[in-house]
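A.B. asks: using only what follows, build the 3D model:
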Amino acid sequence: MGEIILVVDDERAMVSMIRDALEDEGYQVLTAYDGESVWDLLNRKPDLILLDIMMPGLDGIQVCRWIRDSVSCPILFLSARREVEDRIEGLAVGGDDYITKPFSLEELVARVAAHLRRELRSPDQEKTVLRFGRLLIDLKACEVRYGDRLIPMTAKEFEVIRFLAMHTGQVFSREQIYEGVWGFGEGSDATVTEHIKKIRAKLGAVDPVTTYISTVWGIGYRWEKNDGPQALSATVYHPGTLDSRAERTGVPGIVGGLFFHLDATVSAGQLLRGKNPVDPSMGGSGRGCPPRPGDASPAGRDRSP
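C.D. replies: Next comes the predicted model:
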C-alpha cells in the first residue's frame, strides 16, 4: 500500500485518531492543523486529502478552492455541518466526498480505500497546471499565480515561462528560447534577455527568496526544479556552447550542427524543422496564448557570433 494521505483538521485529538487508523492500514499520513499549512505539504504529492471545513483562518472550502486546480487527487471533506446545502457547496467547489461528524473510523478508512481504488482505475490525464512550491503555471488559462495571487504576464512572457518550465532543469541558449517561442525568422536574441529580466522582476516581487530562472554562464537559462514536475524533453546545445560539464554528460550525436540529446517524445526532425518541443502543434511559434498589451514585435535579428 503506502499511499500518502494528508489530514487537515484543527482538532488535534481528531487528527491523532485518524492518523492512527490510517497508519494501521499501511498508509503514510501527513498532518496539518490549519489551512495555511497545506501548501508546503502539497510538495509531498499526497494521494488523497481529508479536509475539515470548520477551521480558523482559511476554512476547508477556501482551501479546496485554493488548491483544486493544482492537485488532481481526491479531496474528502470532514464536517459537523449536516445540511444538504453544505454538502452541495463542498462538492461544488471540487470535493469528491462529504463525511459528516461524528463518523465511524471504519467507514472513513473504507471510503479512503474506495476513492484510492477509483483513482487506480481512472486513466491518467494530461497535466494542465504546473506547480513549483506556491507558484502555479496554468497552461490552459495562460496564467501564473503565486498562491491565490495572479501575476500579470504578457503573452510572450508566459510563453517563455511555459517553454522553460516544461523542461525543468534543462539549459537553453537565448537563440533556442527565441526559436521555441517566436519561431524562426528575423529578430534579436536580446529580446529573450529583456523578457527574462521582466519575468524575474515580476516573480521576485511576490517571491523574493526563490530563484525560478537561473543563468548558466556561457550557455543560457534554466528553470529550476523547486519541488516542481520535471518534464522529459530534448536538451539542445548549439555549437560552441559545450563545456567540460556538458561533455561529461555524454551527448549522443550531432544533427545539422546541433548537439542534441533526445528522449522518445521529440525527434531530431522536429528540432530541425523548428517544432516546439513543448507543444508540437504550435510549430515553435509560441502562439499558445492570444496577444496581450506589452508584447513587442522583435526587431531585426542579429545572428552574428
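
A.B. asks: rest of the way, CA atoms for contacts and neighbours
C.D. replies: Will do.

A.B. asks: pretty sure Arg145 contacts Phe132?
C.D. replies: No - at 10.5 Å, Arg145 does not count as touching Phe132 under the criterion of Cα atoms under 8 Å.

A.B. asks: so what sits against both of those two?
C.D. replies: In terms of Cα atoms under 8 Å, 6 or more residues apart in numbering, Arg145 and Phe132 are not both contacted by any residue.

A.B. asks: how about the secondary structure of Ile5?
C.D. replies: Here Ile5 is recorded as strand under DSSP: H, G, I helix; E, B strand; the rest coil.

A.B. asks: neighbours around it, how many?
C.D. replies: 23 (other Cα atoms under 10 Å).

A.B. asks: tell me who's in contact with it.
C.D. replies: With Cα under 8 Å, 6+ apart, Ile5 has these contacts: 27-30, 46-50.

A.B. asks: out of those, which are inside strands?
C.D. replies: Secondary structure from DSSP state E places 28-30, 48-50 of the contacts of Ile5 in strands.

A.B. asks: among those residues, name the buried ones.
C.D. replies: 28-30, 48-50 (16 or more other Cα atoms under 10 Å).

A.B. asks: and which of the residues you listed is nearest Pro74?
C.D. replies: Leu48 (5.1 Å; Cα to Cα).

A.B. asks: let's see this one next, to set against the first:
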Amino acid sequence: MCILIADDDPVVREVVRRYLERDGYSVIETGDGPATSSALAEHGDTIELAVLDVMMPAPDGIDICRAVRSGQRPQTPIILLTALGDEDDRVLGLEAGADDYVTKPFSPRELALRVSSVLRRSHLRPDTEHLVLRDGPIEMHPTGRLVFVDREPVELTPREYDLLVFLLRHPQQVFSRTELLAQVWGWDFGDLSTVTVHVKRVRAKLGDLHRIDTVWGHGYSWARADARPKDDHA
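C.D. replies: Okay, the predicted model is just below:
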C-alpha cells in the first residue's frame, strides 16, 4: 500500500517514512502544497491514504483535504498533522473531511498505528457483505461501501461510512460519544468532538432524510424509518 506523507519538515517526513516502511508500506514524500497536489494528481490511483500537515506552505493540509473530498477520489482516507492545540482548529480539520488527526509533537509509532487503523476500517468488509442494508430511502451496499439516498449516490468518507453503517446496524439504541469512539474509531480515548463533527457531516450529506437523533445527555441514536413521524427530522 502506498502512503503519501506531506510535511514541510524533512525530519518529520524521514522519521514517519521509516516507521511506515517498517510496517510494509511504500511512501511518497512531499514538502509543500503544490508538490502534494501534483502527487495526488499523478499517483491518486495508487495512494491509499494521505497524511497532510495542516501548516505546510499553501495550499495547506486543510485546503488539500477539501480538494480531495470534492475531487475524483473523495473517499481517500486522510489524517491531518497539526501543531494547533485549540479545539476549534481541530474541528475545522474534521469538518474539511479528515478521517483522523494527530497533534504535534507526536509519537511516530502512534501515527503508524493510526494509519493502520484508518486503512483497516476503510477496507473492512463485514461477514454479511453480500447483504444490502435498507432503511426507508437509505440504502447501503457493504461490498462496495456505497450509499444511496432515494437511489441517488452519496459520497461518504471512510469514517462517515463506518459511523452510518454502525448506526444502521443498531437502530433505536443510544450510544454515547465515548462508545462511538470505541466502536467506530477503535479508540479507547480521544477528542469527543471528533464524533460530533462526523455526526454533523453525515446528517448534512443525508439531508432531511437523516434519522440520527440526539438524545440529550446520553448520545446519539438511529431512528428506524417506521419509528419516527414523517415530519420529524430533528
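
A.B. asks: quick one: TM-score?
C.D. replies: Overlay of the two chains. TM-score (TM-score structural alignment, normalised by the length of structure 2): 0.51; 129 aligned residues with a Cα RMSD of 2.3 Å.

A.B. asks: ok, the aligned residue in structure 1 for His123 of structure 2 to Pro74 of structure 1 distance?
C.D. replies: Alignment note: His123 of structure 2 maps to Leu120 in structure 1; criterion TM-score structural alignment. Distance of Leu120 of structure 1 to Pro74 of structure 1, given as Cα to Cα, to the nearest Å: 12 Å.

A.B. asks: neighbour-wise, which of these two wins?
C.D. replies: Legend: neighbour count by other Cα under 10 Å for Leu120 of structure 1 and Pro74, higher for Pro74 (21 against 9).

A.B. asks: I'd say that one and Asp96 touch.
C.D. replies: Yes - counting by Cα under 8 Å, Pro74 of structure 1 touches Asp96, with 5.7 Å between them.

A.B. asks: what segments of the stretch 1-150 of structure 1 are helices?
C.D. replies: Per DSSP state H, counting those that start in this stretch, the stretch 1-150 of structure 1 carries helices over the ranges 12-24, 38-42, 60-67, 84-92, 105-121.

A.B. asks: residues touching the residue nearest to the spatial centre of structure 2, list them.
C.D. replies: Nearest to the geometric centre of structure 2 sits Asp99, at 2.5 Å (Cα atoms, centre = their mean). Residues in contact with Asp99 of structure 2, defined by Cα under 8 Å, 6+ apart, are 77-79, 118, 157-159.

A.B. asks: and what of Tyr161 of structure 2?
C.D. replies: With Cα under 8 Å, 6+ apart, Tyr161 of structure 2 has these contacts: Arg145.

A.B. asks: Val115 of structure 2 versus that one, what's the distance?
C.D. replies: Taking Cα to Cα, one finds Tyr161 of structure 2 at 17 Å from Val115 of structure 2.

A.B. asks: check Glu160 of structure 2 too.
C.D. replies: Separation of Glu160 of structure 2 from Val115 of structure 2 (Cα to Cα) stands at 16 Å.

A.B. asks: now Pro108 of structure 2
C.D. replies: 11 Å.

A.B. asks: out of these two, which sits in the more crowded spot?
C.D. replies: Taking other Cα under 10 Å, Pro108 of structure 2 and Val115 do not tie; Val115 has more neighbours (20 against 17).

A.B. asks: quick one: residues contacting the more buried one.
C.D. replies: Contacts here follow Cα under 8 Å, 6+ apart; on that basis Val115 of structure 2 touches 49, 79.

A.B. asks: swap the cut-off to 10 Å and go again
C.D. replies: Going by Cα atoms under 10 Å, 6 or more residues apart in numbering, Val115 of structure 2 touches 3, 20, 49-51, 77-79, 100, 109.

A.B. asks: translate Glu160 of structure 2 into the numbering of structure 1.
C.D. replies: Match for Glu160 of structure 2 (TM-score structural alignment): no aligned residue.

A.B. asks: distance check, Glu160 of structure 2 against Ser26 of structure 2.
C.D. replies: For Glu160 of structure 2, the distance to Ser26 of structure 2 - Cα to Cα - is 26 Å.
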